[in-house]
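Visitor: Could you look at this predicted model? Sequence included:
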Amino acid sequence: MSGRVKGKTLIARDEGDDVDGVLIKLYGEETNGAVSIIEQLFEPGLLLPPHIHQNDVWLHVHEGEMHARVGEEVVRATAGCWVLKPRRIPHTMWNAGDEPARITELYTPGGFELFFRDFADRLLQGPVTLDELNHLGEPHGIRFFDDWIPDLKAAYGLRVVGE
């Protein structure tokens, strides 16, 4: 954990564990499970497969823009916007812009950040199928599905993370 001490007051801009482009800024274990935080660049044309999980996710866009579908609602979030992706509500996000988006996500409760380690390890072997994503996600309380993927790919010219 980069030598951070539990309860540390400041997390510096360049501090955190880089897990294949996802910077884990704060682990759930450092907050007694209350919250965890990641930061990342989200590449143009990239779609996160739709999914459901057991925690709330707060997405903040620092630079660029992101789209999100939460249930039936689609939003376009520009720099400075926050998007809530509630637990147990199907959702996804994508970057339809021409530039990378720099984002932060807060997970409540914490712990979901550990999924990124498992995903990064698996990506080293090549493309990841939806079945494999679900296998990786099971211990972290996340389930992926493909119902929206064809329409979103066609509408925005996207590729799915892990393809």
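Guide: Now that the structure is in, tell me what you want to look at. Numbering: from 1, shown residues only.

Visitor: Please count neighbours and contacts with C-alpha atoms only from this point.
Guide: OK.

Visitor: and residue 115, what is it in contact with?
Guide: By CA atoms under 8 Å, 6 or more residues apart in numbering, residue 115 lies in contact with 136-137, 140.

Visitor: okay, now the one to match up with it:
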Amino acid sequence: MHIPAGQGRAVWLNGDVYSVKIGHEESAGSLAVLEASVPPGGGPPLHDHRHEDEAFYLLEGELEIHADGETYQVKAGDFVFVPRGTVHGFRNTGLHTAKQLLLFTPGGFERFFLEAGKHAVAGVNIPPFDPADNPQAMQVAEKYGSYQV
């Protein structure tokens, strides 16, 4: 399987854009990989995943990642692993958009992004986070075993 650069099912969620590179269907359930573009100030609230481990590999920019009571100042090339059940979240504290790969094992959590997000449109700016979207996103997250704290 080959997914060219800039391709993959893409959605806007919480002011960020997430592109699914591979999901549970394509990986026989073993893996999901998403590319995330996170503008300054962007990132999800603290949450956990009951069914998946999550890993972050930062490609560009800088992020502040919180995991299990620790705070990491992450730069391009850094990797962070978060075991399932660990409270975590991230925020772009820099001046420029950060790009990262999110890896979930097993696969399946990509369905949260696809269901809770809005279809991303090429050439259109990412809409800012709208708190009115949060209740629906939280319901979808709980459906897939993720809980905001």
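Guide: Received, thanks. All values derive from a computational prediction rather than experimental measurement.

Visitor: thinking again about what came up before, ok, and the most crowded of the contacts of residue 115 of structure 1?
Guide: residue 137 (21 neighbours; other CA atoms under 10 Å).

Visitor: Tell me which residue of structure 2 matches up with it.
Guide: The alignment partner of residue 137 of structure 1 in structure 2, by TM-score structural alignment, is residue 141.

Visitor: and its match, what element?
Guide: Element membership for residue 141 of structure 2 (DSSP states H and E) is helix 134-143.

Visitor: repeat for residue 75 of structure 1
Guide: Here residue 75 of structure 1, judged by DSSP H and E, is contained in strand 73-78.

Visitor: Against which helices or strands is that strand packed?
Guide: If you count contacts as 3 or more CA pairs under 8 Å, 6 or more residues apart in numbering; DSSP states H and E, strand 73-78 of structure 1 packs onto strand 56-63, strand 65-70.

Visitor: what range in structure 2 does that strand sit on?
Guide: Taken onto structure 2 by TM-score structural alignment, strand 73-78 of structure 1 occupies residues 70-75 there.

Visitor: For the matching stretch, list every residue counted as buried.
Guide: Of all the residues in stretch 70-75 of structure 2, those buried under the rule 16 or more other CA atoms under 10 Å are 74-75.

Visitor: quick one, helices of structure 1?
Guide: 115-123, 130-137, 149-156 (DSSP state H).
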